[in-house]
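Participant: attaching a predicted model along with its sequence, questions to come.
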Amino acid sequence: MSAQINSGPFPVRGYGSFTGEVSEKASDSVPAWKPPVRAPRGAPNVIVMLMDDMGYSDISPFGGEIDTPTLAEIAEDGFRLGNYQTPPMCAPARAALLTGMNPHRAGFAYVPHMDPGFPNTAMELPADAPTLAENFRAGGYATFMVGKWHLTVESKMHDGAAKDSWPLARGFERYYGCMDGFTSLFHPHRIISDNSQVVIDEYPADYYLTDDLTDKALGMIGELRANDPAKPFFLYFAHQAVHGPLQAKAADLEKYRGRYESGWDHIRSARFARQIAAGLFPEGTACAPRNTEPGAEVVPWDELEAEQRQLFARYMEAYAAAVDNVDQNLKRITDHLKATGEYENTIIVFTSDNGATAEGGDTGTRSYFSRFGAPRFGLPEDWDADVARDPELIGGPRAYVHYPRGWAYASNTPFRLYKMHTYGGGTRVPMLLSWPAGLPKAAGDDGIRHQYAYATDVGATLLTLAGVSPLQQRHGVPAQETDGIPFDRWLREPTLDSAHTEQYTELNGRRALLDGNWKAVAPEPNGPGWEQGTWELYELAADPTETIDVAAAHPQKVRELAERWRAAAWHNQVFPLNDDGSFNRNRPATELLLEAPVTLYPGAPTLERFRSAKLIRLRSFTVDVAIDHGPGAAGVLVAHGDQGGGYVLYTEDGNLTLAYNQYGKMLCIGAPLEPGSHLVTLDFIARPGIKWDVRLLVDGVETARLENLLQLTGMAPFAGISVGLDRGGPVDWELSRRHGAFRYSGTLHRVHYTPGAKADYNPEQVLELDREMARVFE
């Protein structure tokens, strides 16, 4: 019998509202109800844990001295993939891992801090490429993500942007983390929960991001289990550690005090000896010698001055402490899984997105953004790439630091060079994979596998192990063919060869082609691309660390591999190459909207980093603040940035003050401010040499001036604009120590930003593609 519904529309789950007669026969306009997909009974949970910029040898299963007992346990329970490789930069590696497609086909020839308009730099995952999360979700899994996303173009990370490239739109049911490439571990500049900014006025004194991400991951798992005790989950845990700035908790720092005074040469030698003893490399393998390439050189530790050795050791203590803390937090997850009886049936993958980085330069830095984030053109002579700070601050919340590249040389033992290079130092990283219930090791199996595997293979392997079929379409469009090849067979049968035998690599014009035992490398950009003279050749079975160039002895093999690289490059939309840096300069006309004047009001969430930077970067600009300043009123009027660099305008004790954090060097100006209604103005005037002069005006009258400031540029200010308080990471540490976020107690009406003319040295070229296309058709 049919039931007549007379009380109006009611919801039908999955299909909105329905009014009328409900019958056993589905309406032509309403599809028949289908039960939700359930994963097969006993399907494993899957955890992929990805580190940022961690080298091959840092963790103990790969020869490191850093205390990582949880990772050692996972290695004991599972497998060490000694020849796992990845694109040599973070976002391309993550795109390849999540889509199973080579990075250029996935739209990520580089990191999403550029937008030149080519398919290989779309900086968004293709609409017809299902992600690993989308595949698992379609297979009946709950899908969670915490940590670093870095797969959305900068101009679409603000709160008003379309969110079709954010994690929830790419298969994750829950997300908590930072969508940018990195952040402070003590004061993250911007945290997103699902699709919304988490507004945090002040972080607790004991806050640490790795702990927070772990809390949220455990919370997601706990919420699932409270409602469904059997549904498997896929957790993608993408750490912000250990990308710069290097920061660690005080107790972990103390644990490593004095451990690195022996220097990077000794650490590399000791790690390599342990790698040989463990069987990661055969006896007789040569450890690559100290890097001597121009711009990549490593100074022998014994040639450093005593003061330098003491300072440089502090940097590595911070790095090691941060890795140690990751292991501690991983133990919290594995302990929880053991307590709930789920550890044995959970696949755990642990790896890194690329090799260790040389971005700290030859001496390291205590002012991260003045070295890493600084523009690469025409820096003035007085530009300070390492603002002197008390070494006791290294690793803590006040100093944004990175280690000297000598420690990256040690981290990448036994390979040569670093992140962004196509040698092993950029592409070979540790990988652990365990599944005690489903992939038990045979007696006597040490779990080490020497077969080649690539980032694109990870998803294919996990789907195969879990019994989940990959999607054949996405949003009604046939899915692109993937490049990944499952490697589960040689995990079970160590004598089998890898089915993945050829792989191209390219980044900024540096190229490589792996073909089984052979690897051709074109180490520098701007070469002809495939001519014999630009390529080196290595025979990997005898020389896995790429130390002996045999190109002269095998010219035909060089020509063959160079041509095969070119063919792979055309197939994978590698061209055009960003081998002259021009991609970084070209910006789409759509970004002009982000440079328009804006009025901000107290109580609004912090303006997103990139949106904020477009208002001030390499240009003049003014900030107008309208207030009713009552007697005794005090607090922050506007703040932009954090301890890495920024500026804050505030009133305190009857005075108006501008504090300018010049990459860690504090400069202040001020003047008395009488009660009353005022228009306070900051007038930033761009000068030659990437400098600003700043005038502080009250009701149009100049009251103070700062001259010859180094501009905040590149990635600074990293935190966005806050109005009426200094939210999150403080610009002025001492002001924060006195007052915290220091919310303004008077009446703040509005803050208005007016971007001015761009400086002559601003390299951006706006590509007004719509006008160019119109000209073509005319």
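Facilitator: Received the coordinates, thanks. Model, not experiment: these values are computed from the prediction. Numbers count the residues shown, from 1 in each chain.
Participant: please count neighbours and contacts with C-alpha atoms only from this point.
Facilitator: Fine.
Participant: where do the strands sit along the stretch 1-150 of the chain?
Facilitator: Counting by DSSP state E, counting those that start in this stretch, the stretch 1-150 of the chain has strands at residues 3-4, 10-11, 17-18, 21-22, 45-51, 79-81, 84-85, 142-147.
Participant: adding distance to Gly171, write those out as a markdown table.
Facilitator: Converted to a markdown table, the strands of the stretch 1-150 of the chain look like this (distance: least, Cα to Cα, whole Å):
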| stretch | distance to Gly171 |
| --- | --- |
| strand 3-4 | 37 |
| strand 10-11 | 25 |
| strand 17-18 | 25 |
| strand 21-22 | 33 |
| strand 45-51 | 15 |
| strand 79-81 | 28 |
| strand 84-85 | 25 |
| strand 142-147 | 7 |
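Participant: try it against this one:
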Amino acid sequence: MKSNILHAAIITIFAFGLANAQDKSSPANWPDRTVLPIEPYQKVGKVAPTIKDSDPIEWPKEISAPEGAPNVLLIMIDDVGFGASSTFGGPIPTPNFDALAKNGLRYNRFHTTAVCSPSRAALITGRNHHTAATGIIMEFSTPYPGYNSLVPRTVATVGKILTDNGYGTSWFGKNHNVPDWLTTPAGPFNLWPTGLGFEYFYGFLGADAHQFRPAMFEGTKPVDPYLKDEKVDSEYILDKDLADHAIHWIQTQKNVSPNKPFFAYYTPGTAHAPHQAPKEWIAKFKGKFDQGFDKQRIETYENQKKLGIIPADALLAPTPPEYQKWDALSPGMKKVAAREMEVYAAMLAHCDYQIGRVIQSVKDLGELDNTLIIFIMGDNGSSAEDPTGQGLTSEIGVLVNGLVDTEDYMVKHLDDFGGPWMAEHFSMSWAHAMNTPFQWDKKIASHLGGSRTGMVISWPARIKQTGQIRSQFSHLTDIVPTILEAANIPQPKKVDGFEQLPMAGKSLVYTFDNANAPETHTTQYFEVIANRGLYKDGWMANTTPRNLPWQGHPVPSQDPVKDYKWELYDLTKDYSQTNDIAAKNPEKLKEMQKAFMEEAQKYEVFPFDDRYIDRVNPENRPNLNKGRTKFTFHQGVSRITEGMAPNMKNTSFTITADVEVKAGQEGIIITQGGYFAGLALMLQKGKPTFAYAFSHYPEHKWTVQSPTALTVGKHTIVVNFDYAGGGVGKAAKVTLMVDGKKVASGDIPRTVPSRFSADETLDVGEDFGTPVNRTYEVPFTFQGKINQVTVDLKP
């Protein structure tokens, strides 16, 4: 009897405790959106051993977005200056951007960080780029807190915040925010989009992507959408593919959960190099830019005034003398330069068309009125990363590896520009024309040509003063606060147990109804590669560039604090940062310099570092392969990025492959890089073959091939790559051996000194992207069996 009473008492106490344990929250304080993630709420009454003795209860209440929270489509284009799009007075027709502006607001004083990864980190976190540990692009990171590229857990992304608040979230296109040494299929994935809180990712990692052969990921899985049944789809192009995936994802969200708002971050690689577009789109611009970049800059400036994009008293900033002049080009190079701009215009116009399809899909679902669309036309100003003034046919070749383009080659291959076998970038002076009316370009954070781009915000249900311009100072860090205020979601104080650093940006919702509202973002520092400046209450103090935008290997300053000259502008009277008044206002300049240093100290901007490509060496960052000289790979291993692959540059090495074949079988054994610089060991019609490419020029491609095919059975193929030494990019001798016997040899007069590729990888048993030469086509899957491939690096 006593035991039954005790048992009943224990059951009662347990049930009471369970009820109280599950009723820690109450409807009055649930959900607390400042602490993420938010546990489901469930009120539990009496829970007894039997159903008949227990209270009926409701299912746990999962978190949902606040009532009326809008869908959000956040769009950001790559490397597009303020004066490029028709929406901001430029020569490139962007009718969908125009339509959005007509039904929304144009912001003509919107700012980026002036370079890629930092801008993207600021955009998705609402913090300054150094706070997000992204003071420079990922490949150039250094160990200092503001530069190590490891986004801290105290800096939650908009994807994480919105996911935890009941949104469906996604990311399409470019991700240049994964640390260089973590961009492999082996992970870890905590800093990939899905690790940063986005539920779905379809895009590419790194600075750029080939429009016809991109290295894509879905989530963390490598995918190759340009392949159909092991063959290249001649109709494939990346911008259309991104739009298709975004449309499908948005439709799925609304078909399945119509009351759940979506957040789609749509960030194509357009118009970053390589500049590539469909032929029919390039044809639309034939002859449109024959007047040249100098006249184009004037035409754009006059059009901007006519449209009211810039103030009536705004000046056209002078072109720095270092830029190429149109009249200095030869007749042949004028044709080349005009064609480069035709390709760039086609690429951007085609991208705008695809974005229009995404917006139309939202409209077709009946969701456009309550969709907040933020469209940023450029993560920085247009890129002038062209050291020649004539443009270039391979960014990796010219900027990184020292290729010198020839006029003869460029003129002969005009029809190839914009296609898969070119990876060109336009002239520095076209970039400057696209940044009208400002001076300087991408990378020059001190000047508006680098940092100011066009932005449109549309939200039909909320913004009623449509078609107007807003001129309050605004910055990338303002975007997340704007989205959160629009959704009635507070900035979180704690996420996954980590106290959150406050956001630096200010919501722009206050501008929606009042063109004359006093700006709330009154102070903003700028710094990239030691180019720096400070905006404060209408004033701009900034350094004069010591290194030009196209200098990949500038001479570093001995003292970047003292070695930089400063300028001063009153932007309330000088919209285009044209009239330097530092000499007339020395005290104001000192005040601004002091304020900049205070901001730099606060946001971990120190130390200033004006090195650029010299930072790219993988040895400068964490490297699991450090000190490793022997690498063993197996068939099917792919997407090994250059930072994690054996460094087969400027050294001797041996490749040893153990294979099993039948007569005449062929395919890739191991490859790294691609058509614009790369190497490959393969079988062609059964013949062991080693191919090497310094660049895409025909005279820079070499092949060493066995005269006879392998017999049926097991074989060991060895490539001995004997590097001449004496510096970087020197010659090498290749010896090809089969089963211990020399079968062929040859010379490689010039080798790759710095990098094979920004996007193509090391693959075993097949090739992705572009082939090393055009004697085979990807994926060229190995038809036999590869037991293993070993790469031995020689000291």
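Facilitator: Structure received. Being a predicted model, the structure only gives us computed values, none of them experimental.
Participant: which among the strands of the stretch 1-150 of structure 1 is found nearest to Asn329 of structure 1?
Facilitator: strand 45-51 (11.4 Å; Cα to Cα).
Participant: that closest one aligns to what range in structure 2?
Facilitator: Aligned by TM-score structural alignment, strand 45-51 of structure 1 falls on residues 71-77 of structure 2.
Participant: need the residue closest to the centroid of structure 2.
Facilitator: In structure 2, the centroid-proximal residue (Cα atoms, centre = their mean) is His176; its distance is 3.7 Å.
Participant: go through the strands of the stretch 1-150 of structure 1 and pick out the most buried.
Facilitator: The highest average neighbour count among the strands of the stretch 1-150 of structure 1, using mean count of other Cα atoms under 10 Å, belongs to strand 142-147 at a mean of 27.
Participant: once aligned to structure 2, how far is that strand on average?
Facilitator: Comparing strand 142-147 of structure 1 with its match in structure 2 after superposition yields a mean distance of 0.7 Å (mean Cα distance after the TM-score superposition for structure 1).
Participant: do stretch 215-227 of structure 1 as well
Facilitator: Stretch 215-227 of structure 1 sits 1.4 Å off on average (mean Cα distance after the TM-score superposition for structure 1).
Participant: ditto for stretch 315-324 of structure 1
Facilitator: Mean deviation for stretch 315-324 of structure 1: 0.8 Å (mean Cα distance after the TM-score superposition for structure 1).
Participant: which outside residues touch that stretch?
Facilitator: With Cα atoms under 8 Å, 6 or more residues apart in numbering as the contact definition, stretch 315-324 of structure 1 has outside contacts at 66-68, 241-242, 246-249, 252-253, 255-260, 364, 394-395, 401-404, 407.
Participant: from the residues you listed, which land in helices?
Facilitator: Among the contacts of stretch 315-324 of structure 1, the ones falling in helices (DSSP state H) are 252-253, 255, 407.
Participant: tell me which of the residues you listed is nearest to Ala499 of structure 1?
Facilitator: Closest approach between these and Ala499 of structure 1, by Cα to Cα: Trp407, at 34.4 Å.
Participant: hmm, back to that, any residues touching the match of strand 45-51 of structure 1, and which ones?
Facilitator: Stretch 71-77 of structure 2 is contacted from outside by 261-271, 367, 370-379, 483, using Cα under 8 Å, 6+ apart.
Participant: which of those residues are buried?
Facilitator: Those of the contacts of stretch 71-77 of structure 2 that meet the buried threshold are 261-271, 367, 370-379, 483, by 16 or more other Cα atoms under 10 Å.
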